[in-house]
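sequence below, structure please.
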Amino acid sequence: MELGIGIGWRPEIADAVEGLAGVDWVEAVAENLCPGHLPESLVRLRQRGVTVVPHGVSLGLGGADRPDPARLDHLAACARALSAPLVTEHIAFVRAGGERTASPRLEAGHLLPVPRTRDALDVLCENVRIAQDALPVPLALENIAALINWPDEDMTEGQFLAELVERTGVRLLIDVANLRTNHVNRGEDPAKALAELPVEAIAYVHVAGGVQKDGVWHDTHAHPVGPEVLDVLAGLVSRVSPPGVLLERDDAFPPQSELAGELAAIRDVVRAGAPPAPARSTRASASAAHAPRTGARQRLALAQTALLSALVAGTPVPYGFDGARLRVQARALAAKRADIVAKVAPELPGILGDGYRPAFLAYARSRPLGDGYRRDALDFVESLLAGENGTDGVPGAETRRRLARWWKERSGARPPGRTTRFLRGLVRAA
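Prediction:
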């Protein structure tokens, strides 16, 4: 299916997206949608004939566990509600631990890279086939950006993706900004990756902005698309005419005119570099399925749990990893978590002012993300008022009273533990 030029639909820019000329399709984050109550903006776009593609971010197909049936059901429901021609996800893991490793369940709150090893590929292929069987439309998977390298990898990114396609028939969502990121952060040549890819399997392409700091490229989706990313796009479209190209923006949203300008720049690159379109089958032929080799899931689970624990719980750096680079990744994860909690609970930055971010980062160093970001906000306030996690508590009686009142209004009914009883005493005192 030919999609054309599109843009990522986000609630913050819904009006701008509706008013942009020349937008053929949009992509919406599946986890932010309720299939039975779609945002009115998306409904209006669908009524105008604009294609909407659900884009998942939490399935974790690259993880050691089999895909969560509830998450697959949600993704399938989004596809049906939107009459989508396909759905997309990421080649990544987002959680680890649990029963398989006899350790606490850990959530990254972010997409983390899968090791390019035979074990990881076997597990990924089986997980992809499970997902394909559960979805009513074709699945396409996106390459991700990474700050870290796994030690002892067997394949390049292009080789890994090519074998994934051969074994499963899955389509690819190629993010050229992520290829650029991996060039800076991991020393990987985008041209080589593109040369090794089965370009006929590309369903569409992502383009996004980022920023380089201290020799590290951060794939922010909050900066304009730079010439270095457009150069990678030009390299791709010189090899194949992708069915669709989409601009992503997730934060620091610019005016509509700037979005229009970025779309125009993308359109110019696509038109200038497009070769004759090759014949394209609707689905790549998959080789015979086979189960992961004995122990592959267990070995992958242990490796991913050790890495994620080092990133979010402060445990030792696993053997073979670059400790300095892991610290950069850990800080990036904590900063992203602080930003999301600030959006979920905007009152907290208002109460704490400039002290919000350092206090949250101190809390996050020893308290991994647990049961979602709303629970995270409550736990953060509990830790502040209890003086836990190496903090000195919250200065000022009035600030403590405001935080205690905020916590009480949102905590809901649950069995009162030690911290709860302590906080209730603070509320009574306030």
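
could you use CA atoms for every contact and neighbour count after this?
OK.

from the chain's centre, how far out does stretch 183-191 sit?
20 Å (C-alpha atoms, centre = their mean, to the nearest Å).

meant to ask about stretch 231-245, not that
Relative to its chain's centre, stretch 231-245 lies at 23 Å (C-alpha atoms, centre = their mean).

check stretch 226-243 too.
Averaged C-alpha coordinates place stretch 226-243 at 22 Å from its chain's average position (C-alpha atoms, centre = their mean).

list the buried ones in that stretch?
The neighbour-count check on stretch 226-243 (16 or more other C-alpha atoms under 10 Å) flags 229-230, 232-243 as buried.

among those, which ones are in strands?
Nothing among these maps onto strands, per DSSP state E.

just these: which are in helices?
Mapping those onto helices (DSSP state H) picks out Val229, Leu230, Val232, Leu233, Ala234, Gly235, Leu236, Val237.

quick one more, to check against the first:
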Amino acid sequence: MQRLGTGIGWRPEIADAVERMPGIDWVEVVAENVCPGHLPESLRRLRERGVIVVPHGVALGLGGADRPDEGRLTALAERAEALGSPLVTEHIAFVRAGGPLTASPRLEAGHLLPVPRTRDALDVLCENVRIAQDALPVPLAVENIAALIAWPGEEMTEGQFLYELADRTGVRLLIDVANLHTNHVNRAEDPAKALAELPLEAIAYVHVAGGFERDGVWHDSHAHPVPRPVLDILTDLASRVDPPGVLLERDENFPEPGELERELGAIRRAVEKGAQERAAGAGAWSPVLPKSAAAPAAEPSPARQRLALAQAAMLSALVAGTPVPEGFDPTRMRVQARALASKRADVVAKVAPELPEILGEGYRAAFLGYAQGQPMTGGYRQDALDFAGHLLFTGRFPDAGVRRELREWWLERSGPVPRSRRPVVRAARAARRVLLRRG
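So this is what the prediction gives:
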């Protein structure tokens, strides 16, 4: 695996700072946020300097019951080629459920949700990973995720699950030490035990990020400083194996560049400390066993169907208010449901910033009320349109001016072609301008 060095997650808000930071060997971009034909100038300049850029997918849903979507795989491959990347990465998670396998409506989580660590889920995940590997032009690495909730009846630990995945498919691993810490707090899972069970030589690189604890629950926010326990897990990992790359993730609430540089320095020191322990003989490594080949099945397997039903029931409880499936912690499910709704509100506000401007202080309460009974069935942009349409239909905002602005916004975006681009609208506006000039 190629040596990457020290990196940082590239985000538009810190693009200029990243370009000026010393010691940045590579960056990672959210794959769905870049267009192959229109790369940001900052990324172009970084590539020209020889900085490696790795696309990191969030929407493929390799842990879901469905086979990976061909269109999403093609898009991920195009981004890898456009960026000249040595690999691409995704998550061991499911992000949608329902649909033909369950004869129920398709639901979108808008978030990464954990797969059950069962034989059924592992069989489906391995098949999905093989499909993705065959479709991508470069190697694939998959990331362990953070979780607020645990599935009942799990048959393996996280380390065992990841080991078997790498053993059966040859896939590389992106190990997020912040997620190991999250699962330690939320699910009482020992990070050291997980590291001891991992196929360490399968590691492509490592993520480091911050979060916060509230009411005994750790939230993997990517918006707070990296805490000492996460750095300690990084040191433990580096005492066992020399990671090819380590990357700092920060998605919002960006601090001054100097603070990011100090965090990168702390990460380097944590890795150096682990290397010293490894050199002294304190660490150990485990090999990756040879990849075993298996052809994808032509028809949905019983394992896929069982997994589809389980994931649909769990996601429906989180986003549609259906009963919590047996064996899940109802309190944790409520926490997760609130977190999903809150994230929906935040992301919709980003992709459609006009809505908070139109609705003012009432935006968030209105959206959370809408989300309680309206699960997301498409992407976030469709969610924004559905939310606005819901408000217009129900008459939630009595103010005539707000209704008028909201209606104009919705009409502008709800058709196949924006109203401002339709020939009749353009002609009418042109005629109006002529009349105004004549007047």
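
returning to that earlier point: nearest to Thr181 of structure 1 among the ones in helices among the buried residues of stretch 226-243 of structure 1?
Comparing those against Thr181 of structure 1 with C-alpha to C-alpha places Val229 closest, at 9.0 Å.

excluding chain neighbours, what is closest to the closest one?
Distances taken as C-alpha to C-alpha, 6 or more residues apart in numbering place Ala177 nearest to Val229 of structure 1, at 5.5 Å, with adjacent residues excluded.

is it true that the one you found touches Val211?
No: with contact defined as C-alpha atoms under 8 Å, Ala177 of structure 1 does not count as touching Val211 (10.8 Å).

more neighbours, those two?
Between Ala177 of structure 1 and Val211, counted using other C-alpha atoms under 10 Å, the more crowded position is Ala177 (31 against 16).

which SSE is the more buried one in?
helix 176-186 (DSSP states H and E).

check which residues of the helix or strand that comes right after that helix are buried.
Using DSSP H and E, the helix or strand that directly follows helix 176-186 of structure 1 along the chain is helix 190-196. Judged by neighbour count (16+ other C-alpha under 10 Å), helix 190-196 of structure 1 contains these buried residues: Pro190, Ala193, Leu194, Glu196.

ok, so of those, who is nearest Val381 of structure 1?
For these, the nearest to Val381 of structure 1 is Pro190 (44.0 Å; C-alpha to C-alpha).

what residues are up against that closest one?
Leu179, Arg180, His183, Val232 (C-alpha atoms under 8 Å, 6 or more residues apart in numbering).

so stretch 335-349 of structure 2 aligns onto which residues of structure 1?
Stretch 335-349 of structure 2 lines up with residues 328-342 of structure 1 when matched by TM-score structural alignment.

which ones are touching the closest residue to Asp242 of structure 2 other than its chain neighbours?
In space, and not counting its chain neighbours, Asp242 of structure 2 is closest to Ala275: 7.0 Å by C-alpha to C-alpha, 6+ apart. Contacts for Ala275 of structure 2 (C-alpha under 8 Å, 6+ apart) come out as Thr235, Ala238, Ser239, Val241, Asp242.

report the buried residues of whatever helix or strand Ala275 of structure 2 lives in.
Assessed by DSSP H and E, Ala275 of structure 2 sits inside helix 257-279. With burial defined by 16+ other C-alpha under 10 Å, the residues of helix 257-279 of structure 2 counted as buried are 260-261, 263-264, 267-268, 270-275, 277-278.
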